[in-house]
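# just need the structure, nothing else, for what follows:
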Amino acid sequence: MRLTTRGRYAVTAMLDLAMHGGEGPVCLNEIARRRDISPAYLERLFRNLRRRGLVCSTRGAHGGYQLCRCAGEISVAEVIAAVDESLDATACDGDCGGLTHDLWEELTQHVRRFLETKTLAELCEARQREDAARELREEA
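Sure thing, here's the model as predicted:
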C-alpha cells in the first residue's frame, strides 16, 4: 500500500478548504500558495473531487471552491477514493495465494476503517489545537 502524492495533496487541499471555506469560495491559487502545491495539479485533483460531490465550484471574480457537505461528514477515506487512490496493501487481485495475503488484506481493512473514521472537521480541530499550543509556547 502506498499513499501517493495525489492522495496526500488531495487531503491537504481539502483540509485547507475546510479551514478557509467559512469565508466563502476559496480560489485554488490561494490553496496552492498556502500549501506549496502546483495550481495545475490542484485543478486536476479538484476535477475529481467535484465529480464525486465533495466540492462545489462557483465561477466569476469571487469564485472558487467550497465543500459541498459539512466538514464533519467528509472522511479522509472519501477524499482519497475520490482521486482514485488505492488503499490496497495486498498488491494482487485477491486470488494470489500468497503466504502473507491474509495479513496484508487485514492491514488494508484496518487502514481503511481508520481513515473512514477521520473527518475533515476532526483534522481542522486538531490543527487549531496545535496552532493554539504553538502560540502559547511562543508567548511564554
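
# going forward, measure contacts and count neighbours with C-alpha atoms only.
Will do.

# just checking, R6 is part of a strand?
No - counting by DSSP: H, G, I helix; E, B strand; the rest coil, one finds R6 to be helix, located in no strand.

# now do the same contact list for it.
Each residue near R6 by C-alpha atoms under 8 Å, 6 or more residues apart in numbering is listed here: L45, V83, E85.

# what of N29?
N29 touches P39, counting by C-alpha under 8 Å, 6+ apart.

# how distant is the helix or strand where it lies from the center of its chain?
Using DSSP states H and E, N29 maps to helix 28-35. Centre-to-centre, helix 28-35 and its host chain are 15 Å apart (C-alpha atoms, centre = their mean, to the nearest Å).

# list the buried residues in whichever helix or strand comes after it.
Per DSSP H and E, the first helix or strand lying C-terminal to helix 28-35 is helix 39-51. By neighbour count on 16 or more other C-alpha atoms under 10 Å, the buried set for helix 39-51 is P39, L42, L45, F46, N48, L49, R50.

# same check on stretch 57-66?
So for stretch 57-66, counting by 16+ other C-alpha under 10 Å, buried means S57, G64, Y65, Q66.

# how about stretch 94-101?
H101.

# try stretch 20-28
Buried-residue list, stretch 20-28, by 16+ other C-alpha under 10 Å: G21, P25, V26, C27, L28.

# one more to line up against the first:
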Amino acid sequence: MKISTKGRYGLTIMIELAKRYGEGPISLKMIAQMNNLSEHYLEQLISPLRNAGLVKSIRGAYGGYVLAHHPSKITAGDVISVLEGPIHLVEELEEEEPAKRELWVRIRDAVKEVLDSTTLEDLASYSKHDGDAYMFYI
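You can find the predicted model right below:
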C-alpha cells in the first residue's frame, strides 16, 4: 500500500486547519505557501473533503476553509479514505492461500487501526511541537 500525494497533501491541509481551529478560515493559498505546495493541486483535493463533510468553505474577502468538526472528531483515516479510497494491500486477496491471506488482513487492519485512532488534534499537536525539537549539527 502506498499513500499518494493526494492523501499526504490532503492530510497537510487538514492539519493546518486543525492547528487554527476556532481562529477563522484559512485560504488554500496560505496553506500552499506555508508548505511549499501547489495551490492548484490543493484546490483539487479540497472538493472531495468538502463533499464528505470534513471541511466548510467560507466565502468573501477573508474567506477560506475551516474544519466542519472539532479536530478531535476527525481522524487521519477519515481523510485518507475520502482521498485514497479503502485500504488494500493485496489485489485478489480471496485467491491467496489462507496463511498469507491472514497475514495481509492483519496488516491491513493494523494500518486501518492506526489511521482511525489518530485524530487531527493529535497530528496538529505533534506538528506544533516540531519547532521545539533540538537541532543537532555534525
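
# in TSV, list the buried residues of stretch 57-66 of the first structure along with secondary structure and distance to R137 of the first structure.
Below are these laid out as TSV (DSSP: H, G, I helix; E, B strand; the rest coil; distance: C-alpha to C-alpha, whole Å):
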residue	secondary structure	distance to R137 of the first structure
S57	strand	39
G64	strand	35
Y65	strand	34
Q66	strand	33
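
# quick one: which of the residues you listed is nearest K118 of the first structure?
Q66 (19.4 Å; C-alpha to C-alpha).

# ok, that closest one touching E23?
No - contact criterion C-alpha atoms under 8 Å: Q66 of the first structure and E23 do not qualify, at 9.6 Å.

# where along the second structure do the helices fall?
Shown for the second structure, the helices assigned by DSSP state H span residues 5-19, 28-35, 39-51, 76-84, 98-117, 120-128.

# M135 of the second structure: which of those is closest?
The nearest among the helices of the second structure, by C-alpha to C-alpha, is helix 120-128 at 15.4 Å.

# how many neighbours does S117 of the second structure have?
Burial of S117 of the second structure is recorded as 13 neighbouring residues (other C-alpha atoms under 10 Å).

# do you know how far the aligned partner of K29 of the second structure in the first structure is from Y41 of the first structure?
Here K29 of the second structure is matched to N29 in the first structure, going by TM-score structural alignment. For N29 of the first structure, the distance to Y41 of the first structure equals 11 Å [C-alpha to C-alpha, to the nearest Å].

# please apply the same query to E30 of the first structure.
Applying C-alpha to C-alpha to E30 of the first structure and Y41 of the first structure gives a distance of 13 Å.

# need the buried residues of stretch 20-28 of the first structure in TSV (columns: distance to G7 of the first structure).
Listed next are these as TSV, based on distance: C-alpha to C-alpha, whole Å:
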residue	distance to G7 of the first structure
G21	20
P25	22
V26	20
C27	20
L28	17
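
# tell me the gap between stretch 96-113 of the first structure and the middle of its chain.
The answer for stretch 96-113 of the first structure is 23 Å, by C-alpha atoms, centre = their mean.

# likewise for stretch 54-66 of the second structure?
That offset, for stretch 54-66 of the second structure, works out to 18 Å (C-alpha atoms, centre = their mean).

# closest to V90 of the second structure out of the helices of the second structure?
Comparing those by C-alpha to C-alpha, helix 98-117 comes nearest, at 7.1 Å.

# show me what the closest one is packed against.
Secondary-structure packing of helix 98-117 of the second structure (3 or more C-alpha pairs under 8 Å, 6 or more residues apart in numbering; DSSP states H and E): helix 76-84.

# how big's the offset between the helix it packs on and the first structure?
The superposed helix 76-84 of the second structure is, by mean C-alpha distance after the TM-score superposition for the first structure, a mean 0.9 Å from where its aligned residues fall in the first structure.

# give me the buried positions along that helix.
Buried residues in helix 76-84 of the second structure, counted by 16+ other C-alpha under 10 Å: A76, G77, D78, V79, I80, V82, L83, E84.
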